[in-house]
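Enquirer: got a predicted structure here, sequence first:
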Amino acid sequence: MTDKPQQNRPDYDAVTCAPIVAIAPMMDWTDRHCRFLHRQLTGKALLYTEMVVADAAIHGARERLLGFDPAEQPVALQLGGSDPSKLAEAARIGESFGYAEINLNVGCPSDRVQSGTFGACLMKTPALVADCVGAMKAAVKVPVTVKCRIGVDEQDPEPALDALADGVFAAGADGLWVHARKAWLEGLSPKENRDIPPLDYQRVYRLKAKTPNRFIGINGGIQTLDESADHLRKVDGVMLGRAAYHTPGILAGVDELLGKNKEIEHFRDSATNGNALASQPAADFDFAALIDTMAGYAARHIERGGRLGHVTRHMVGLFHGLPGARRWRQILSTEAARPGAGPEIVHAAFAQVDLTRADQAA
């Protein structure tokens, strides 16, 4: 099995281009169609794939698992595994596909991940994580980062997170994304692990204060760009998860946020109104052009044998908070999901949205 020819990769470095707003890797959600949509909303956010298990990257259908549209760049590949040699090979394959960064999952608490001895359970073996990072760094030239929790089960988050961070940075990691919750490997489902363990943003801030010259990003429960701006005063990156997926219109404000760069602390004061950074789409964003682009993208996907619903399922929450959003959701959830549905349905659904009253509730 041969690798895909390397795509053109933009100049990208996980450390020097801080501050970063990233869209979290989310299983069953952040596939290539989701990422293409998100890229139309923001040119500057860092996008992440769903987690791909190292064995799958090595032995599976690589184009299906790893292929992406060059328009998605910068996009990072998240890998799952605990075997340094396999992760090194998977990272090399990912680099050959053109990914801008390779990320190691040390945060997923699902039963399937635990049975493979990777994900969040690796918080208990920081030396092994360091070995994995070292092997990946030796295999690729692109940045290698880690996404972790502050601890698992009965671990004390103070020494647990420090041990993990010290180990991966000593091994050459270019950055660490921290989901600011513990993961409970027994007693809580993966869904419950996203909500029930309390958030501890201060723990992540303390890690950044201890490692001022290292890239530290924060994840977990962040709902708006207002909150993102607050975090970016204290850490290098913010990773949005479910808020970005369920209300993707907020991503239309990311480029303005990142454009402030060192003036980030003044961003909130420059907002025109309270909704500008909340869950409603940016009022001045060209959503008609976005719809044209997504309809064209969907048409190409259908021509290749795909279905409209593969694309539109990620667009359902796009107009959250706007008049007509309910009808938009209904059309995409029913008509777009029917066999043989074509891209004209996207335009028909968009016709139900009233962008002239963006300041009113749906």
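Expert: The structure has been received and is ready for your questions.

Enquirer: contacts and neighbour counts: CA atoms only from here.
Expert: OK.

Enquirer: and Pro212, that's in a strand?
Expert: No - using DSSP: H, G, I helix; E, B strand; the rest coil, the secondary structure at Pro212 is coil, not a strand.

Enquirer: separation between it and His231?
Expert: 15 Å (Cα to Cα, to the nearest Å).

Enquirer: dropping in the other structure now:
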Amino acid sequence: MTIIENTETIKSPRISVAPMMDWTTKDYRFFARLFNPNVVLYTEMVTTGAIIHGDAERHLNFNKQEHPIVLQLGGSNPQDLALCSKMAQDWGYNEINLNVGCPSDRVQNNKIGACLMAEPNLVADCISSMQNAVQIPVHVKHRIGIDEMQSYEEMLHFVDTVAKTGCTHFVVHARIAILKGLSPKENRDVPPLRYEDVYRLKKERPHLLIEINGGIKTFEETQLHLQHVDGVMIGREAYHNPYLLAELGQLWQLNMPDRFEIMQQMLPYIEQRLAEGAPLSIITRHILGLFQNLPGARKWRQALSGGNAKSLDDVKHAIQYMQDAIIRTENYIASQQNIELS
């Protein structure tokens, strides 16, 4: 077991990248950290069963550069959650989050995720057991409702019940989840966003740390939400357009890193992972959005996706192509400006 010392303090305002299955792997998290030292990173959801009965080291290991990092757990057995929380603390995680928001059939069948909103007392028991097992913060990520349980008052009852344990931090996905009739993908888009419910929760429970999640895609939107709540969790936009994380550094007056500098830092990491036996494609898939909306971005994605990149040299060639494409564009713009001035 590799124990990683937890030395990071989470900065205010609290900005985080949402836990996303198959996406927020340790390779993505290493990449994401290069954009911004203050953003809080989450693991994918890891079930208690996978840790207790599976390969705990594979599920819990992370790079020391990933701090501050949160382990998101999926489960509903208080004793199992307490055991996994203690393991997470020993491993060096900054915080632990309980998933009460995932709408997939698979996790529902195991009494994990959004279905637990219907059982606030059980969630409170889980949180209490987790808190008693560790000294690091424990919190909850949940929806504003599920199925017929859609009112603000029902969400408030859920939050108040869990808050009686001493839990003070709630990450709220501002959509209900329709567990009977919509797929997990549809549950990310179809139910309308109700940001006002999350704002109201913060207003009526000012002592709680309320973090909002759902459909947030820009620095400007993040600023607007921070006028009403304590934190913002960015979901898929942080994956498809990772340079947003650099733009969010403005919240702490950080300088925005250069995309090519980021790739120069990624190259030794990729080389190390290849030496460990990792396929190149499982790493390059996380960097496809680096040049989103810039000249040559499509060719960048094509060069690195679908197994097209076979070696580290192929990645270096793709970087060189992007450098040339951007220089060509800048030169063209400058020539057009000179023509207009002449």
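Expert: Looks like it came in fine. Since the structure is predicted, the reported quantities are computational estimates derived from the model, not experimental observations.

Enquirer: picking that back up, so between Pro212 and His231 of the first structure, which is more surrounded?
Expert: His231 (21 against 12; other Cα atoms under 10 Å).

Enquirer: show me what contacts the more buried one?
Expert: Ile218, Gly237, Val238 (Cα atoms under 8 Å, 6 or more residues apart in numbering).

Enquirer: alignment lookup: it to the second structure.
Expert: Under the alignment (TM-score structural alignment), His231 of the first structure maps onto His225 of the second structure.

Enquirer: and the gap between that match and Lys217 of the second structure?
Expert: On the measure of Cα to Cα, His225 of the second structure and Lys217 of the second structure end up 12 Å apart.

Enquirer: before we move on, which element is Leu207 of the first structure in?
Expert: helix 201-210 (DSSP states H and E).

Enquirer: tell me, that helix lands on which residues of the second structure?
Expert: So helix 201-210 of the first structure sits over residues 195-204 in the second structure, by TM-score structural alignment.

Enquirer: what's in contact with that stretch?
Expert: So stretch 195-204 of the second structure is contacted by Ile144, Tyr152, Leu156, Val172, Ala174, Leu208, Leu209, Ile210, Ile212, His228, Val229 (Cα under 8 Å, 6+ apart).

Enquirer: one more: stretch 287-297 of the first structure?
Expert: Contacts to stretch 287-297 of the first structure, defined as Cα under 8 Å, 6+ apart, come from residues Leu37, Gln40, Leu41, Pro343, Glu344, Val346, His347, Phe350.

Enquirer: in PyMOL, how would I select just the buried ones from those residues?
Expert: Per 16 or more other Cα atoms under 10 Å, the buried members of those correspond to this PyMOL selection:
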select buried, resi 37+40+41+343+344+346+350
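
Enquirer: from the contacts of stretch 287-297 of the first structure, which land in helices?
Expert: Those of those mapping onto helices are Leu37, Gln40, Leu41, Glu344, Val346, His347, Phe350, per DSSP state H.

Enquirer: okay, among the residues you listed, which ones form the most distant pair?
Expert: Using Cα to Cα, the pair of those lying farthest apart is Leu41 and Glu344, separated by 20.7 Å.

Enquirer: just to be sure, Val159 of the second structure is in a strand?
Expert: No - Val159 of the second structure sits outside any strand when classified using three-state DSSP, being helix.

Enquirer: in TSV: the ones in helices among the contacts of stretch 287-297 of the first structure, plus distance to Arg307 of the first structure.
Expert: Shown next, in TSV, are these (distance: Cα to Cα, whole Å):
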residue	distance to Arg307 of the first structure
Leu37	16
Gln40	20
Leu41	22
Glu344	13
Val346	13
His347	16
Phe350	19
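
Enquirer: please identify which of these is nearest to Val133 of the first structure.
Expert: The shortest gap between Val133 of the first structure and any of these belongs to Leu37, at 30.7 Å (Cα to Cα).

Enquirer: which position in the second structure aligns with the closest one?
Expert: Using TM-score structural alignment, Leu37 of the first structure sits opposite Phe31 in the second structure.

Enquirer: nearest spatial neighbour of its match, chain-adjacent residues omitted?
Expert: Nearest residue to Phe31 of the second structure, sequence neighbours excluded (Cα to Cα, 6 or more residues apart in numbering): Met266, at 6.9 Å.

Enquirer: quick one: the equivalent of that neighbour over in the first structure from Leu318 of the first structure, how far?
Expert: Alignment note (TM-score structural alignment): Met266 of the second structure maps to Met294 of the first structure. Plainly put, Met294 of the first structure is 12 Å away from Leu318 of the first structure if you go by Cα to Cα.

Enquirer: one more: Gln114 of the first structure?
Expert: 34 Å.

Enquirer: which one's more surrounded, the two?
Expert: More neighbours surround Leu318 than the other of Gln114 of the first structure and Leu318, with 24 against 15 (other Cα under 10 Å).

Enquirer: gap between the residue mapped onto the more buried one from the second structure and Arg259 of the second structure?
Expert: Here Leu318 of the first structure is matched to Leu290 in the second structure, going by TM-score structural alignment. Note on Leu290 of the second structure: its distance to Arg259 of the second structure, by Cα to Cα, is 7 Å.

Enquirer: now do the shared contacts for the two.
Expert: With Cα under 8 Å, 6+ apart as the test, Leu290 of the second structure and Arg259 both reach Tyr243.

Enquirer: in the match of helix 201-210 of the first structure, which of the residues would be classed as buried?
Expert: Using 16+ other Cα under 10 Å as the test for burial, stretch 195-204 of the second structure gives Tyr195, Asp197, Val198, Tyr199, Leu201, Lys202.

Enquirer: and stretch 84-98 of the first structure, by the same measure?
Expert: Of the residues in stretch 84-98 of the first structure, those buried (16+ other Cα under 10 Å) are 84, 86-95, 97-98.

Enquirer: list the ones among those residues that fall in helices.
Expert: Reading helices off the buried residues of stretch 84-98 of the first structure with DSSP H, I get Pro84, Lys86, Leu87, Ala88, Glu89, Ala90, Ala91, Arg92, Ile93, Gly94, Glu95, Phe97.

Enquirer: great, nothing more from me.
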